[in-house]
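Enquirer: just to be clear, the model below is a prediction. Sequence and coordinates:
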Amino acid sequence: MSARAIWKGYLAIGDVGCAVALHSAIDAQERTSFHIINRDTGNRVRRQYVDEDTGKPVDKDDLVKGYDQADGKTVILEADEIRQAVPDSDKRLEMSAFLPCSEIDTLYLERPYFLAPADAQSIEAYDLIRDSMEAAKVAAVAQTVLFRRVRSVLIRPQGRGLIATTLNYDYEVRDPAESFGEIRKLKIDPEMLALARHIIDTKMGTFDPAGFEDRYEEALAELVRAKIAGRKPKKLPKRKAANVTSLLDALRKSAGAASDTKATGRPAKDRKTPAPAARQKKAS
């Protein structure tokens, strides 16, 4: 069964375009989820808005948005006022600029979506756009109204399709100097640099998300299975802390371990990793 589209519009480069559909690329349903329960009754509980001063519940129809001013006063915004302020969507993704894929700053990437042709008549133009971008090794920047907000979107080819990733605005991304500004430049021992480079070389691999281990999800799923079975949950193995006295000793020890791993013919990219807990549950 094909995925349900969460938005439909028109992808265009000048006069060339096609109807497209946006699909979520992230599925959070695979994660272990919980309900909030009343311990005494075993019943679910629900959230309720309560007036901060009177303590009385507030009906949904009486809820409005408020903006706090510097002088302590609050500006009230009605739902209709907010809707009228948001630009109307023309459902058009106009690719206004292209840039090399190598120049994309991942700091600005927010959330990915699959951008697919909306119907059979759109496939030819869609393929033309995708193939042209892939040949040029470029991504495109476009803007449209998504989820009641004007959003910038980065569109790039992947496989037989296109990935549309919403972008953070410049004012939303904090200045790196806030975190990195006080880092002093130090002169590093050449031996330490050589050892670090050796470790990196022996651990070179490929980007394979299937090998990522979600230890938190795995632990939660095991806890649920154990509670159902009436047993104690199995403990995940703890990572061993290295017993070293200096950074140079740590590098030497790590370099030796990396060399042993390389000698076995099993670099990082080929090691077997446990399947995510959610997939294990499906199989059981």
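Expert: Thanks, I have it. Numbers count the residues shown, from 1 in each chain.

Enquirer: contacts and neighbour counts: CA atoms only from here.
Expert: Fine.

Enquirer: need the helices for the stretch 151-284 of the chain, in chain order.
Expert: 177-180, 190-202, 215-229, 247-263, 277-283 (DSSP state H, counting those that start in this stretch).

Enquirer: which parts of the last one are buried?
Expert: The neighbour-count criterion (16 or more other Cα atoms under 10 Å) identifies 277-278 as the buried residues of helix 277-283.

Enquirer: what does the second one give?
Expert: Using 16+ other Cα under 10 Å as the test for burial, helix 190-202 gives 192, 195-196, 198-199, 202.

Enquirer: what lies in contact with that helix?
Expert: For helix 190-202, the external contacting residues (Cα atoms under 8 Å, 6 or more residues apart in numbering) are 248, 251-252, 254-255, 258-259, 262, 267.

Enquirer: want to compare, so here's the second one:
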Amino acid sequence: MSFLVDRNTRVLIQGITGQLGVYVTELMSRAGYQPVAGVTPGRGGTSVGGVPVFDTVAEAADQTGCTASLVLVPPAGLRDAALEAIHERMDPVTLMVDGVPLNLSIELLSKARESAVTLIGPNSPGIISPGQCLLGALDPSRFRPGEVAVVSRSGGMMSTIADNLARAGIGTSTCIGIGGDSVIGIDMPTAVTLAEKDPDTRAIVIFGEIGTTQEERLAELIRKGQVGKPVVAYIAGAAAPAGIRYSHAGAQADGPAGSAQAKMATLAEAGAHVVERYVSVGQLTRELLG
């Protein structure tokens, strides 16, 4: 079982003819997750790796039945591309691009909510349900099917944690990189709630970091009993100086509030299983699963 994407998801890549688009198409296709369509205005009628290219999302949807979009368009064309995907009810719409202006992120999130479309990112590596669907630039070899969901603010760490779980003999149901910006679409509490509702997800692993209030809001859900499945948490940034951005745009704590130590304490008090080293995630999760 999975959530957000599954074997019936038909993937569209916007910006497929660019360098990143070609790379991601090849990556997905080699692993058996070939997109059904691509969009680059003015390049309709061509193809990339056997994937047909269209001028608009509407044309792609009409001719291929695509249902979800991976937006690889550079920042200058991101607004139009994302709004087009939202207008055509692609779901989810995943934004990999980083450096998105705050006002644009807010606008896109608002439009997605109005249209009841799930927006992932910006600055997201994507989402994968191993053996079923890949929507992003993730190495499929590091993920194996199973019963643990992974929700991460970092793309690299999501792959690392999935690999750590696999080495412990544990597979994953759905892994979602929610993005490292301060304003994003689906956030950690929302993603964990979806995992909680998935009948075949038995446990949830989160990778958090300093900045924002996502981990604190998740802790409140756990405290209230709205998340009852075991949650294993690793929070990065314990050594990050206050007031300095740590890797991602949303990873900055101006004082004790929002620090790694504060987040770890809040999650532990709520009942999450907090580890101090990410390499401990696989062993602890295996113990919790019995």
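Expert: Cool, the structure landed. The shown structure was predicted, so the numbers you read here are calculated from the model rather than taken from an experiment.

Enquirer: where does the TM-score land?
Expert: Aligned and superposed, the two chains score 0.24 in TM-score terms (TM-score structural alignment, normalised by the length of the first structure); 116 aligned residues with a Cα RMSD of 6.4 Å.

Enquirer: now render the helices of the stretch 151-284 of the first structure as a markdown table, adding distance to residue 18 of the first structure.
Expert: Converted to a markdown table, those look like this (distance: least, Cα to Cα, whole Å):
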| stretch | distance to residue 18 of the first structure |
| --- | --- |
| helix 177-180 | 42 |
| helix 190-202 | 45 |
| helix 215-229 | 40 |
| helix 247-263 | 50 |
| helix 277-283 | 37 |
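
Enquirer: those helices: which one's closest to residue 134 of the first structure?
Expert: helix 190-202 (29.6 Å; Cα to Cα).

Enquirer: got the angle for the closest one vs helix 247-263?
Expert: 30 degrees (axes from the mean of the first three to the mean of the last three Cα atoms, to 10 degrees).

Enquirer: can you give me the helices in the stretch 51-200 of the second structure?
Expert: Going by DSSP H, counting those that start in this stretch, the stretch 51-200 of the second structure shows helices at 57-64, 75-87, 102-114, 155-167, 188-197.

Enquirer: of all those helices, which one comes closest to residue 282 of the second structure?
Expert: So among these, helix 155-167 is nearest, using Cα to Cα, at 4.4 Å.

Enquirer: next up, the contacts around residue 231 of the second structure.
Expert: 203-206, 272-273.

Enquirer: redo these as TSV? Include neighbour count.
Expert: Shown next, in TSV, are the contacts of residue 231 of the second structure (neighbours: other Cα atoms under 10 Å):
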residue	neighbour count
203	23
204	25
205	28
206	25
272	24
273	19
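
Enquirer: in TSV: those, plus distance to residue 222 of the second structure and secondary structure.
Expert: Listed next are the contacts of residue 231 of the second structure as TSV, based on distance: Cα to Cα, whole Å; DSSP: H, G, I helix; E, B strand; the rest coil:
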residue	distance to residue 222 of the second structure	secondary structure
203	13	strand
204	12	strand
205	13	strand
206	13	strand
272	7	coil
273	11	strand
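
Enquirer: got these as JSON lines, with distance to residue 109 of the second structure columns?
Expert: Shown next, in JSON lines, are the contacts of residue 231 of the second structure (distance: Cα to Cα, whole Å):
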{"residue": "203", "distance to residue 109 of the second structure": "28"}
{"residue": "204", "distance to residue 109 of the second structure": "25"}
{"residue": "205", "distance to residue 109 of the second structure": "25"}
{"residue": "206", "distance to residue 109 of the second structure": "23"}
{"residue": "272", "distance to residue 109 of the second structure": "29"}
{"residue": "273", "distance to residue 109 of the second structure": "31"}
